[in-house]
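[1] quick one: sequence plus predicted model below, questions after.
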Amino acid sequence: MSAVVEFEEVVAVAGSFPVLTGIDLRVDQGEVVLLRGENGAGKTSFLRACAGLISVSSGGAHVLGFDMRVDRRAPRRYMGLLGHENNLYRDLWVREHVEFRASAVGATESDTDAALLRVGVSKKLWTVPIGSLSAGQRRKVAIASLVVGRPRLWLLDEPHASLDSESRENLDLILAEASQLGATIIFASHESPVSNEIASRVITMGGGRVLEDSGAS
C-alpha cells in the first residue's frame, strides 16, 4: 500500500512555539485515521502541516508524493480540509459557494447538486446567503464543498461539530464511502464512541508527537 502521508522526525514551529516536536507517522491509502489527545496535543497542527498551512522546520514530510519542504502548496488540489472554521464566503449563496469549489476541480453543475443533496442541504436553501444559515447548515455546506472536490486526502478537524445526530451519521457514511473508493481520511475528534466506529486506526497525540498508535507494528 502506498503512503499518502509520511512524516519522519518532523518539527514545526508556530511563531516561537514548537507545535510538532519530532513526529513520526505514516498513513497509507484508504486508511481512516482518528487523532485523539488533549487540547494542545498537536492534532490540529498535524492536520495543518499536512495541508501545507504551516511549514516544516526540520525532518522529512511527504504528502501525496510531494515533498512539503520543497513546495507545501503542491498537493492542495488533491486534498480537502475541514477546520474548526468553515471558511465559507458568507455573502455567496449556498449553491454559488459549492459551485466555486466545483469549478476549481473540474466538477460539473450536476456534481454540485449531488454534493448538496448528499450532505442533506435542502434545495430551498440553495439560493440563501451563507451568512444567514445556522451553524449546522454552514457545516453541511462546508462538507458539500469537500464532497464535490472528491479529494484523495481528507483532513478533518472535529468534523461532527454543530451537526445534529442524523447529520453526524450521514457524515460517517460519506467518509466510509470515500474510504471504500480509495480516499485517505485523517480526522481529529473528541467524540470517541462515534469516531472509533468509523476509524480503522486510532492515534493518540501529546506534546506534538505520537504517543500511541493502534496501527503500529
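    Looks like it arrived, so ask away.

[2] CA atoms for contacts and neighbours, from now on please.
    Fine.

[3] could you check how far the most far-flung residue of the chain relative to its centre is from residue 116?
    Largest separation from the mean C-alpha position in the chain: residue 124, at 27.3 Å (CA atoms, centre = their mean). For residue 124, the distance to residue 116 under the criterion CA to CA, to the nearest Å works out to 11 Å.

[4] now do residue 138
    Note on residue 138: its distance to residue 116, by CA to CA, is 12 Å.

[5] higher neighbour count, those two?
    When neighbours are counted by other CA atoms under 10 Å, residue 138 and residue 116 differ, and residue 116 comes out ahead with 26 against 23.

[6] wait, that one touches residue 139, no?
    No. Residue 116 is not in contact with residue 139 according to CA atoms under 8 Å; the separation is 11.6 Å.

[7] report the set of residues contacting both of those two.
    When contacts are counted by CA atoms under 8 Å, 6 or more residues apart in numbering, residue 116 and residue 139 are jointly contacted by no residue.

[8] ranges for the strands of the chain?
    Counting by DSSP state E, one finds strands in the chain at the ranges 3-14, 17-28, 32-36, 56-63, 66-67, 79-82, 153-157, 184-188, 201-206, 209-213.

[9] these: which one's closest to residue 145?
    strand 79-82 (8.5 Å; CA to CA).

[10] what sits against the closest residue to residue 62 other than its chain neighbours?
    Ranked by CA to CA, 6 or more residues apart in numbering and with sequence neighbours excluded, the top spatial neighbour of residue 62 is residue 6, at 5.2 Å. For residue 6, the residues meeting the contact criterion (CA under 8 Å, 6+ apart) are 24-27, 60-63.

[11] ok, and here's another one to check against it:
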Amino acid sequence: MEARSAPPPALALHDVSKRYGRRWALARLSYSLPQGRSLLLTGHNGSGKTTLLRLVATALSPTHGRVEVRGNDCVTQRDVVRREVALLSHASFLYEDLTAHQNLVVLARLLGMDAPADVAGELLVKVGLTKRSDSPVRQFSAGMRKRLAIARLLMKAPAVALLDEPFGELDPAGIEAMEKIIRELKDSGVTVVLATHLIEQGMALCEERLHLQEGRAVAA
C-alpha cells in the first residue's frame, strides 16, 4: 500500500523579499508553517509584519521569492489563494452608511449563502454586537468596527486566518472575546497567523513564533 504524501504547508515562504522604493520591508525570508499549527508574528513597528500578511493575502506581490498557501502560489494562483485566506487588517472595508447587520447581509449574499439575514444575526451575537445591529457603522467606535470586521472574516470561513493586531482598540472584554474567537478558529482546524504587540496573549494562542527585525527573521 502506498504511503500517503504529507499535506503541503499551510504557509511557505521561499526566499521572500519585498521592496518599497529603496527600502527593503522584507529581506530573504524563508519559513514553513505546517497545517494544524498557528503562528505568532512579532517585531517592532516597521519590522515587516503587516507587509508579510499582505503578501500572504495576495494584496501585494513579492519583489523576489515565492509565497505559497496550502501549496498554491500567491501570485500565479491568486484566485485560489483568495478563497483560502481572510485578512483582518487596520482597514476595515466596511460600508459606513449601512448598519452592522446590513454589512454582513451584503457579504453573505456575495458569498451565495442561504438565509443571509439569519447568518448575519448569528455572527453579530458571536462578536457581541446584537444591541448595535441596526446602527450605521459610521457611529461605531474603533473597537466596534474591529468586532464587525472579525464577523466578516468568520463569515468567509477561511482555511487560513490572517490577523493583524486583532486586540488593538479593544477593551478588556473585547480582548477576552477575541481570544475566545481565535481559539474556536483553531479548534475548527483553521490556521491562524497572528501579528500582535501583546506577546503574552499571542504566545498562549500560537504554537510557533516568527520574530522580525528590519524585514529579517531573528531570534526573539
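    Sure thing, it's come through. Here the structure is a predicted model, which is why all the values come from computation and not from measurement.

[12] can you pull the TM-score for these?
    The pair, once superposed, lands on a TM-score of 0.91 when counted by TM-score structural alignment, normalised by the length of structure 1; 212 aligned residues with a CA RMSD of 1.7 Å.

[13] pick out the residue closest to the middle of structure 1.
    Nearest residue to the geometric centre of structure 1 (CA atoms, centre = their mean): residue 155, 1.9 Å.

[14] now do the same for that one: its match in structure 2.
    When the structures are aligned by TM-score structural alignment, the residue of structure 2 matched to residue 155 of structure 1 is residue 162.

[15] show me how far stretch 114-134 of structure 1 is from its chain's centre.
    Stretch 114-134 of structure 1 has its average C-alpha position 20 Å from the chain's average C-alpha position, going by CA atoms, centre = their mean, to the nearest Å.

[16] other residues contacting it?
    88-95, 137-138, 140-141, 143-145, 147-148, 167, 170-171.

[17] thinking again about what came up before, got the strands of structure 1 as a markdown table, with distance to residue 106 of structure 1 columns?
    Listed next are the strands of structure 1 as a markdown table, based on distance: least, CA to CA, whole Å:
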| stretch | distance to residue 106 of structure 1 |
| --- | --- |
| strand 3-14 | 23 |
| strand 17-28 | 26 |
| strand 32-36 | 26 |
| strand 56-63 | 22 |
| strand 66-67 | 22 |
| strand 79-82 | 14 |
| strand 153-157 | 17 |
| strand 184-188 | 21 |
| strand 201-206 | 32 |
| strand 209-213 | 37 |
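
[18] so which of these comes closest to residue 112 of structure 1?
    Among these, the nearest to residue 112 of structure 1 by CA to CA is strand 79-82 (15.4 Å).

[19] which residue range of structure 2 does that closest one align onto?
    Counting by TM-score structural alignment, strand 79-82 of structure 1 corresponds to 85-88 in structure 2.

[20] residue 176 of structure 2 and residue 42 of structure 2: what is the separation?
    Separation of residue 176 of structure 2 from residue 42 of structure 2 (CA to CA): 20 Å.

[21] so between the two, which is more surrounded?
    Neighbour comparison, residue 176 of structure 2 and residue 42: the larger count goes to residue 42, with 23 against 13 (by other CA under 10 Å).

[22] alignment lookup: that one to structure 1.
    Residue 42 of structure 2 maps onto residue 36 in structure 1, by TM-score structural alignment.

[23] contacting residues for its match?
    Residues touching residue 36 of structure 1, when contacts are defined by CA under 8 Å, 6+ apart, comprise 43, 188-190, 202-205.

[24] go on, residue 68 of structure 1?
    Contacts here follow CA under 8 Å, 6+ apart; on that basis residue 68 of structure 1 touches 52, 55-56, 61-62.

[25] can you check residue 217 of structure 2 too?
    Residues 29, 210-211 are the ones in contact with residue 217 of structure 2 under the rule CA under 8 Å, 6+ apart.

[26] could you dump those residues to a markdown table with neighbour count and distance to residue 182 of structure 2?
    Rendered in a markdown table, the data for these read as follows (neighbours: other CA atoms under 10 Å; distance: CA to CA, whole Å):
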| residue | neighbour count | distance to residue 182 of structure 2 |
| --- | --- | --- |
| 29 | 20 | 26 |
| 210 | 17 | 18 |
| 211 | 19 | 20 |
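
[27] in structure 1, mark out all the helices, start to finish.
    When secondary structure is read from DSSP state H, structure 1 shows helices at 43-50, 94-105, 109-118, 135-149, 165-180, 192-198.

[28] including distance to residue 68 of structure 1, could those go into JSON lines?
    Putting these into JSON lines (distance: least, CA to CA, whole Å) gives the following:
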{"stretch": "helix 43-50", "distance to residue 68 of structure 1": "8"}
{"stretch": "helix 94-105", "distance to residue 68 of structure 1": "21"}
{"stretch": "helix 109-118", "distance to residue 68 of structure 1": "30"}
{"stretch": "helix 135-149", "distance to residue 68 of structure 1": "21"}
{"stretch": "helix 165-180", "distance to residue 68 of structure 1": "24"}
{"stretch": "helix 192-198", "distance to residue 68 of structure 1": "28"}
